[in-house]
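**Q** quick one, what's the 3D model for this:
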Amino acid sequence: DAHTDNFGRLQVDKQQNYILEDAQRKNSGRNHQGPLVIKFHRSYDTCDDEDDYIIDKGTTHLVYFNHKGPISSLDRINLMEEKVIVQRVQLLKSQIPDAPKPTDVRELVVHVDQVPVPLDETTYWCTVKKLPNFVDKHHIIKYEGAISKETQGIVHHLEVFNCQIPEGRDVIRYNAPCKSMAERPKGLESCTKVLGAWAMGADYMTYPFEAGAPIGGPHMSRFVMIEVHYNNPLHISGLVDSSGIRFYITRQLRRFDAGIMEIGLEYTDKMALPPHLPKWELHGYCIPECTEMALPSKGIYVFSSQLHTHLTGMKIYTKHIRGGIELPELNRDDHYSPHYQEIRRLHEPVLVLPGDALVTTCVDQTRNKDNVTLGGFSISDEMCVNYIHYYPLVNLEVCKSSVTTKSLYDFFDLMKRKFDDDIDLENGISYNYQTIDWTREKVDMLRNFYDTAPISMQCNKSNGVKFPVN
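**A** This next block holds a predicted model:
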């Protein structure tokens, strides 16, 4: 809204220096009253790694301000007095258009009901519900978060799981904080097949022309479990939540059924990040032996991806390997923000064949941490996963790894013998990680351990049963 008789054009010269060219506007000898228009352009890759980052398919952080009032030129603006705004965007989005909306689309919101948000910093709340009776199979062609206004910023992420039970079976109604699988009422261990997932910052998710997620019909259980992660670090009282996911459903079936698969690292304290580090890498594996057994001979096509870490994550990517040869990456975000976790449509579907490997890497920083950060479910713990959306639907739900427990206890025993750390193998993994004084030498030894240790695999079917992979 600035009034000025000048306009500015911001350009980039061959040396990538920012130059402002002011051109005088004349209007019959009178000052022109109008806005100051700034046009900015630069190369996606300036080849200046020290000062500029590449504008790529990942997250770009835009920093801007709105100035109101008269100015005569840009150099008169004092940025220290302006309210600077940061917005996260994906500038280079897929150009694949959304499929036309069928005429019979109906909306179905699957949500929790008036949950009193606990005062604890981290709560996972589980609610079991029964879906409407879709006699015939339908397809979900789009879904989005339906987050209560009161709890925006408190709902960190949520998932809707279909309960994989035989026809005629019932699932106990449950509406309480989630417990471990061993402590949950009998039957909830079957609620593992993901129908939809939302995380903070995510927009809507659309399926491609050729695929939709199946829902309803005679062979699908009507029972679902909604799992909501509440992050309440300020311990705010009196919050009531009815968040969920809004599904868009049609009878007009597409060619393929689509699914969601989770790859990366297990949510376990076997994953650790030492403190005071500017950079720490962790790798989660979906190994060839798992895809060889679980994928069809013609493979699957991955069309969308949602990368996910917690607060220490800076960068995350998934590499695709076939027969020892690295193919183009499945997805990458070099400027990742845990507050902006979009489900991103890939620029073109990626074919994953039996025997392929998918390696998900998270690059974290722990400069401000005084003790080790462990893998787990709390926002103060860490995760490293990639939720991939694909077709045709297969029975592989989870393909994640961790180091073996035996090898980790061998590492702890080495720390005790070499450095006389206060290791007590009877006290469990978390205790022993936290009792180590993380010197540079110990950090290097942990790095070498993670790079060479044998791994255990979660190569799991949608009902939670493991494929027989060593």
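
**Q** only C-alpha atoms for contact and neighbour calcs from this point on.
**A** Noted.

**Q** can you show me the strands along the stretch 201-350 of the chain?
**A** For the stretch 201-350 of the chain, the strands defined by DSSP state E, counting those that start in this stretch cover 205-206, 211-216, 223-231, 240-241, 244-250, 256-257, 259-265, 272-273, 280-286, 300-309, 313-322, 325-333, 344-352.

**Q** now the second one: buried residues?
**A** By neighbour count, with 16 or more other Cα atoms under 10 Å as the criterion, the buried positions of strand 211-216 are Ala211, Gly212, Ala213, Pro214, Ile215, Gly216.

**Q** show me how far it is from its chain's centre.
**A** The gap between the average C-alpha position of strand 211-216 and the chain average comes to 22 Å, counting by Cα atoms, centre = their mean, to the nearest Å.

**Q** next, the second sequence, to be compared with the first:
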Amino acid sequence: MANLGFFVRATLGCVVLTAACSAGGGDGQGATSNEESESGGEPTSATSSGSAGPGSESGDASDADSGSTTGVGDDVQVVPLRIDAFSVPTIETYYACFEFSFSLDQLGHIVGFRPHIDDSKHVHHYVLSKLDEPTGQQDGYSCFDLSGEMIYTWAPGGTDWMLPPEAGFLIGDAPGGTATLRLQVHYNNVAGDTGFTDSSGLDLLVSKTLREHNAGTMVFGDIEGIQIPAGMAAYEHVATCRAGATTTLLSEPMHIFGTAMHAHELGRVLWSEVWRDGAMSYELNRDEPYLFDSQHMNPVDLVVEPGDEVRTHCIYDSTARVDTTIGGPGTGDEMCWNVVTYWPRVDQPIDQCGTGN
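**A** Okay, the predicted model is just below:
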């Protein structure tokens, strides 16, 4: 087991990362990210209300279950993030947020994620984001907004996810700086069960060797525009990220290395198309059939160019419903999402692009 130089300890509900070694890194975008971090929305200060796992491991993490090339060596620190026995609310839909604070002496790249689901009966999905600063709110505070910069999502069926060797999610502001992560968990308690607690979370695989590119995560699709009439066997909703939006968003091609479709109970077939110069160029993932309990990140190697249009299609079966189903946060509501991971990270990250029609 190689010694990374980082060590992790849990103290006062905080995860604290420090390093015994001096700042370093690879070449390219990742290695020159100090300036970008200070001006590009990376965390600048932190306290934490979240709790952490009991420790950490350093060593070769390349045996993680993943469909993509890991590129992970023995300079990787496994950092456990865990919710501290949160009492699951008895209401049907509740979005709870938990914050974790990091202090580190050098920049790092998150190169992999290992989900840990404790209460699988009630955890519907979760989203991990980077915040500019902590909110100071108590563990489990109610939240639905996607504040901060999304970096990872989990839904039923999701497994370990390793980034390709050329990319990583930058963690930290600058040597000696801090970072704050927020875990947003959707609890679904239809039966109103009582007495359940949850200690879900994930392990971060953090490398001290910076990779060539900083990675980003975003969503093609929408929620607000969804209105599904009752009694429809195959109702199609299309959310379009238009050419003007990708022209504004992207200063260079977006290299997508992972894609995961997401809907709720009515979703049957989900896919995205990339249109270029007025013609469909290729499909950016397809789940046919879409199965809610089998959602996972698919490794790909695809490029979205500035000026491309991305159309995300969702076909729903509402034959069992008697009322119109709208887009929303609840399991009984619907979503039409394609979550993608990509490099290089855009200068001003956007969580979602898509307008329904």
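
**Q** quick one on the thing from earlier: JSON lines for the strands of the stretch 201-350 of structure 1, including distance to Val112 of structure 1?
**A** Putting the strands of the stretch 201-350 of structure 1 into JSON lines (distance: least, Cα to Cα, whole Å) gives the following:
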{"stretch": "strand 205-206", "distance to Val112 of structure 1": "20"}
{"stretch": "strand 211-216", "distance to Val112 of structure 1": "19"}
{"stretch": "strand 223-231", "distance to Val112 of structure 1": "7"}
{"stretch": "strand 240-241", "distance to Val112 of structure 1": "7"}
{"stretch": "strand 244-250", "distance to Val112 of structure 1": "6"}
{"stretch": "strand 256-257", "distance to Val112 of structure 1": "27"}
{"stretch": "strand 259-265", "distance to Val112 of structure 1": "22"}
{"stretch": "strand 272-273", "distance to Val112 of structure 1": "33"}
{"stretch": "strand 280-286", "distance to Val112 of structure 1": "32"}
{"stretch": "strand 300-309", "distance to Val112 of structure 1": "23"}
{"stretch": "strand 313-322", "distance to Val112 of structure 1": "29"}
{"stretch": "strand 325-333", "distance to Val112 of structure 1": "32"}
{"stretch": "strand 344-352", "distance to Val112 of structure 1": "26"}
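
**Q** middle-most residue in structure 2, spatially?
**A** Against the mean C-alpha coordinate of structure 2, by Cα atoms, centre = their mean, the closest residue is Tyr152 at 1.8 Å.

**Q** to which residue of structure 1 is it aligned?
**A** Mapped onto structure 1 by TM-score structural alignment, Tyr152 of structure 2 lines up with Gly196.

**Q** mind listing what that match touches?
**A** Gly196 of structure 1 is in contact with Tyr143, Glu159, Val160, Phe161, Ile245, counting by Cα atoms under 8 Å, 6 or more residues apart in numbering.

**Q** I'd like to know how many residues surround the third one.
**A** Right, Val160 of structure 1. By other Cα atoms under 10 Å, the residues close to Val160 of structure 1 number 25.

**Q** now swap in the second one and tell me
**A** The number of residues packed near Glu159 of structure 1 is 23, by other Cα under 10 Å.

**Q** counterpart of it in structure 2?
**A** Using TM-score structural alignment, Glu159 of structure 1 pairs with Val127 in structure 2.

**Q** do you know how far the residue nearest to that match when sequence neighbours are not counted is from Thr93 of structure 2?
**A** Nearest residue to Val127 of structure 2, sequence neighbours excluded (Cα to Cα, 6 or more residues apart in numbering): Thr153, at 4.4 Å. From Thr153 of structure 2 across to Thr93 of structure 2, the span is 18 Å (Cα to Cα, to the nearest Å).

**Q** higher neighbour count, these two?
**A** For the pair Thr153 of structure 2 and Thr93, the greater number of neighbours falls to Thr153 (22 against 19), based on other Cα under 10 Å.

**Q** tell me what angle the helix or strand where the more buried one lies forms with strand 254-262.
**A** Under the criterion of DSSP states H and E, Thr153 of structure 2 resides in strand 149-154. Regarding strand 149-154 of structure 2 and strand 254-262, their directions subtend 50 degrees when assessed with axes from the mean of the first three to the mean of the last three Cα atoms, to 10 degrees.

**Q** what angle do strand 149-154 of structure 2 and strand 167-171 make?
**A** Taking the same axes, to 10 degrees, one finds that strand 149-154 of structure 2 is oriented at 120 degrees with respect to strand 167-171.

**Q** before we move on, back to that, with distance to Tyr317 of structure 1 added, can I get the buried residues of strand 211-216 of structure 1 in TSV?
**A** As requested, those are arranged in TSV below (distance: Cα to Cα, whole Å):
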residue	distance to Tyr317 of structure 1
Ala211	25
Gly212	26
Ala213	25
Pro214	28
Ile215	31
Gly216	34
